[in-house]
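*Asks:* This is a predicted model, with the sequence first.
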Amino acid sequence: MTTGNLRLKALQLTRHYQLLPEQHFQLIPPAPLNDPYLVSMNADVAQKLGLNPDLIDRQELAEFASGQRLFTGSDPLAMKYTGHQFGTYNPQLGDGRGLLLGEHLGPDGILRDLYLKGAGKTAYSRFGDGRAVLRSSIREYLASAAMAGLGIPTTEALCIIGSTDTVLRENFPEPCATLLRVTPCHIRFGHFEYLYHSRQHDDLNKLTHYVIERYYPTLSETDNPPLALIREVIHRSAGLVARWQAYGFVHGVMNTDNMSIIGETFDYGPFQFMDSYKADQVSNHSDHQGRYAFKKQPDAMLWNLYCLAQCFMPLVSDDAKTAQSLLEEELVHFTGIYQQEYLTLMRQRLGLESDQTSSDNTNPDKTAETDRQLIEDLWRLLEVQKTDITLFFRLLSETPVSEQQHKLAGICTYPAAFELWLKQYHQRMASGDLTEEKRLTNMQRVNPVYLLRNYMAQEAIELAHQGDMSRVNELLTLLQRPFEYHPKLPQYAGPAPEWSAGICLSCSS
């Protein structure tokens, strides 16, 4: 990546979002944190903005990213949206603790939002205090770096800023922090829901055309741009959740107000990457019904897309029946897109050639069904054996076929239980044309050595609360390059400690 030459003072922001009608937002300055200090900065994100990380003054960044100073051209605002929370529509939502500072055009030609999370109360805070805490900021900061490292679409963060200020969370005082989030888009499904359910259809049309112009400009040339937009969002959302499922990521709060219109992982809360596979895993202790359990995430995403598609009813056709029919025709494709994306990802993780590249492609449908069954059988085995997901896939990607049964003994309670599966797996690999060396190389590019385990984030948080930020920065280095071994930090390549199973996550996480 080319290093930019900009300094913080020279960073110019535009007010692109303010092209929308005023009821979309509230203009409000941030409430600055006291005694701000830099916890961590992501140099990769700095370079995307055209900044030179080596020229960034730590205290100056702390002032800009804590609300004490504003970037040139910034006119902060809180966005209004609504959404379905755990299946129930809530009209009283919006940016209650974050502000869109403005947008910046990077050297790559991408217009990115700069968003200050933890910036104080807004008109949409309801009973909240408008603050973020160090704990949740560290989790989002590391999670977004981990996702980017894995190649999963995500928002990112330039930095975390700490402070001597405190607020109460679950009856305990915690140190405040801000996080400077960076992404091309902060528009959620909930932005459309707000305008649709409040019957502001003219503004709904304006928002739709704004999204098409900024994020999907080629769609303006189609016969029905709003319909083409929902089609694209369905495709991206299906691909996103397929990646979550392939890497064992549990979002935790898949409410529609946490869904991005460009298909990114958005609003990290009580998320987790599973250590051992558990289909029913729930990462949010507030999700008593298991609505967003791991295995339900594809269905939850489809449900959210139905909520979004409803908002497009007055946009795709003047006739309600025609509009409903057109939208349902698009939504019905979600499952097929998801299944194909997921199959492709899992084939890559297992080193299986696709139907098109296999030497035996006389019946690709049968091959796909065989592969799906092989994958399903593997997950079932991993769950029953309580086998570490990350260690298992990395072992497969580093071990020749002749040694895999033996090597499983090092990470599995009962390696003999995998004997039949391995036999079928090896038979499937034999139908391909790749050499073993090439196959293992390809697998190592998609099977990480390091994943953000809950215990890793927890240890970093506990040290940060004691004033030691070194663990946050260590983990950032690992997670940005998760497929490479870091010899100086070998402890993170192993399994999670037993005590980590007791880590409890909530929406305040």
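*Replies:* On my side now, so go ahead.
*Asks:* from here on, contacts and neighbour counts on C-alpha atoms
*Replies:* Will do.
*Asks:* How many residues are close by the closest residue to Tyr455 other than its chain neighbours?
*Replies:* In space, and not counting its chain neighbours, Tyr455 is closest to Ser500: 5.3 Å by Cα to Cα, 6 or more residues apart in numbering. Other residues within reach of Ser500 by the criterion other Cα atoms under 10 Å amount to 14.
*Asks:* this is the other structure I want to compare:
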Amino acid sequence: MTNRTHSPHSNPIAMQRYTSLPDDMYVALAPTRSESPTMLTVNTGLIEEYGLSVEWFESADALGFLSGNHDYDGASPIAMAYSGHQFGHFSPLLGDGRAHMLGQLETADGKWVDVQLKGSGRTPFSRGGDGRATLGAVIREYLISEAMAGLGIPTTRTLALVTTGESIMRDYQMVPGAIQVRTAESHLRVGSFQYAYSKLGKDGVKALADFAIEQHFPEIKGRDDKYPAFLEAVSLRQADLISQWMLVGFIHGVMNTDNAAIVGESIDFGPCAFMDDFKANKVFSSIDRDSRYAWKQQASIGYWNLQRLAETLLPLFDDDTDNAVKTAETQIGAFIPRFQLAFQEGLKRKLGIASDSDAADAFVDNVLPVLEDEHIDFTLFFDALTSVAEGGSEDTLLRYFDNAEKGKDWLKKWRQFSDRDQATLTAMRNANPALIARNHQVEKAIDDATERNDFTLFHRLSNALKTPYVVSDKNVDLQEAPLPEQCVLRTFCGT
């Protein structure tokens, strides 16, 4: 399927929709030139999903355009402004300190997708930074976003990676620089509304909300209550997204309001990680010293972020502040039952349990404490349980229990509630990946690439993570939990 509006020889990035926003919401400027760029990888699978030809993306013109080495005549690259609560503390001006929004491309089904460069040089929002990204950071984002996409979780994607041919200083050493070419349904964040509210007041928030509704929530644009409906729609998407994260053991690590996309996509994969052994209070991020963004905290933080969005929208709800607050509370109130239902139903699918009885629900509620008490790997447990449900040996699962008798007792109870019909088994497999982006594998791929110029593992992971529910024989080793000496205890932004 090929986009009828796009020649395979021409640049498909055809418009810049954000310049219709108030001028204070962005700064027009071109990326910084790269010293000696090379195209590290082009995500041909994603390009094909968009219905585009890969030909332009592999051309010299594409390399120049995506590395900053282009005159940009006729193009309108910008850096976007936004605010954000970072670990609970408000920063009135953040913005794209190392990113440039090139514009949008049109997919074969008529949708417009943002194309942004990360690591493309300084902007007015750089705050003393060099505006560049490390090769390790863009590899991490590529692998995690491909893992998310393979799992069916809404996410930004990586269209290509470009090495700049330059070395940049990080942690008192020189490391290779690179640029990520990122795509997204939208780069608008809760922090975008916070910036519009603090900088431009009611008129700015209204312009931004109207833009967001027109572009991303057209089903509500004709409603008289479109602004409250917008808050509710964002709340429901956040509830769905965070439940999906938690059901695969994913910890975002930096759920600041500037990292909360209003369209419900996963965005900004810095010190994120998938859990190995299950721990409800697990934290990987080196900068999350108070466990604010632990696995079990993510729903609460999602709701807290929505409260910050609601504060900016109050002037659009009602001139009477009390009435506006009541409206906001009602709309974001939709988040809690939506999340609870999505998470509970998702956990039941992972267990192959269709029953709605109180006894079944009590059993489901106790499964994660069992995993924590027994120090069981989250992904391996549910993958093995799926194998048992499909007729495999119970030993596949029992080997993960420290206490074998406890494991046998748990399996006996599970069989009382589990279902064997094909629909339930299919749903169970589709809820339980056999492969995730293991932290130790991601770190090794980064080390191999940055220290030895070896991209073998990076390419293996990139391909394997596209199909996480079916693992080929040659990739069985990628399923393995880390040995004690391989465990990653802390993850870093690495920007």
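*Replies:* Yep, it's here. Everything quoted here is computed from the prediction, not taken from an experiment.
*Asks:* Isn't the residue nearest to Tyr455 of the first structure up against Ala457?
*Replies:* No. Taking Cα atoms under 8 Å as the contact criterion, Ser500 of the first structure and Ala457 are not neighbours in contact, 10.5 Å apart.
*Asks:* can I assume Leu391 of the first structure is in contact with Pro495?
*Replies:* Yes. Taking Cα under 8 Å as the definition, Leu391 of the first structure is a contact partner of Pro495 at 7.3 Å.
*Asks:* Quick one: classify Asp114 of the second structure as helix, strand or coil.
*Replies:* Classification of Asp114 of the second structure using DSSP: H, G, I helix; E, B strand; the rest coil returns strand.
*Asks:* for it, what are its contacts?
*Replies:* Going by Cα atoms under 8 Å, 6 or more residues apart in numbering, Asp114 of the second structure touches Met101, Leu102, Gly103, Gln104, Leu105, Arg182, Thr183, Ala184, Glu185, Ser186, His187.
*Asks:* now that we have those, which one has the most neighbours?
*Replies:* Of all those, the most densely surrounded is Met101 (28 neighbours; neighbours counted as other Cα under 10 Å).
*Asks:* Check the secondary structure at that residue for me.
*Replies:* Using three-state DSSP, the secondary structure recorded for Met101 of the second structure is strand.
*Asks:* If you drop the residues flanking it in sequence, what lies closest to it?
*Replies:* Gln116 (4.3 Å).
*Asks:* any idea how far Gln491 of the first structure is from the spatially most central residue of the first structure?
*Replies:* Note on the first structure: the residue nearest the mean C-alpha position is Thr265, at 2.5 Å, using Cα atoms, centre = their mean. Note on Thr265 of the first structure: its distance to Gln491 of the first structure, by Cα to Cα, to the nearest Å, is 28 Å.
*Asks:* now swap in Gln92 of the first structure and tell me
*Replies:* Between Gln92 of the first structure and Gln491 of the first structure the computed distance is 45 Å (Cα to Cα).
*Asks:* The two: which has the busier surroundings?
*Replies:* Using other Cα under 10 Å as the criterion, Gln92 of the first structure and Gln491 rank with Gln92 on top: 13 against 10.
*Asks:* Wait, that one touches Ala123, no?
*Replies:* No. Distance between Gln92 of the first structure and Ala123: 10.3 Å, which falls outside the contact criterion (Cα under 8 Å).
*Asks:* residues shared between the contacts of the two?
*Replies:* With contacts taken as Cα under 8 Å, 6+ apart, not a single residue reaches both Gln92 of the first structure and Ala123.
*Asks:* now the end-to-end length of stretch 176-191 of the second structure.
*Replies:* One end of stretch 176-191 of the second structure to the other measures 30 Å (Cα to Cα).
*Asks:* sorry, that was for stretch 146-154 of the second structure
*Replies:* End-to-end distance for stretch 146-154 of the second structure, by Cα to Cα: 11 Å.
*Asks:* repeat for stretch 445-461 of the second structure
*Replies:* Between the start and the finish of stretch 445-461 of the second structure there is a gap of 8 Å, counting by Cα to Cα.
*Asks:* re earlier: what's the matching residue for the residue nearest to Tyr455 of the first structure over in the second structure?
*Replies:* With the correspondence set by TM-score structural alignment, Ser500 of the first structure lines up against Gln486 in the second structure.
*Asks:* residues in contact with His216 of the second structure?
*Replies:* Contacts were defined as Cα under 8 Å, 6+ apart; by that measure His216 of the second structure touches Val263.
*Asks:* measure the aligned residue in the first structure for Leu380 of the second structure to Ile110 of the first structure for me?
*Replies:* For Leu380 of the second structure, the aligned position in the first structure is Leu391, judged by TM-score structural alignment. Counting by Cα to Cα, the gap from Leu391 of the first structure to Ile110 of the first structure is 36 Å.
*Asks:* and these two? which has more neighbours close in?
*Replies:* Leu391 (23 against 15).
*Asks:* Now do the same for Leu180 of the first structure: helix, strand or coil?
*Replies:* Classification of Leu180 of the first structure using three-state DSSP returns strand.
*Asks:* Please tell me how far it sits from Tyr292 of the first structure.
*Replies:* Taking Cα to Cα as the criterion, Leu180 of the first structure is separated from Tyr292 of the first structure by 27 Å.
*Asks:* what secondary structure does the closest residue to Phe392 of the first structure other than its chain neighbours sit in?
*Replies:* For Phe392 of the first structure, ignoring the flanking residues on the chain, the nearest one in space by Cα to Cα, 6+ apart is Ile411 at 7.2 Å. At Ile411 of the first structure the chain is in coil, as set by three-state DSSP.
*Asks:* ditto for the one 5 residues further on
*Replies:* State at Ala416 of the first structure, reduced to three classes by three-state DSSP: helix.
*Asks:* Show me where the stretch 201-350 of the second structure has its strands.
*Replies:* Taking DSSP state E, counting those that start in this stretch as the criterion, the stretch 201-350 of the second structure carries its strands at 250-251, 273-274.
*Asks:* Nearest to Gly302 of the second structure among those strands would be which one?
*Replies:* Evaluated over those, closeness to Gly302 of the second structure peaks at strand 250-251, with 12.5 Å, by Cα to Cα.
*Asks:* Closest to Pro77 of the second structure out of the contacts of Asp114 of the second structure?
*Replies:* Among the contacts of Asp114 of the second structure, Leu102 lies closest to Pro77 of the second structure (Cα to Cα), at 4.4 Å.
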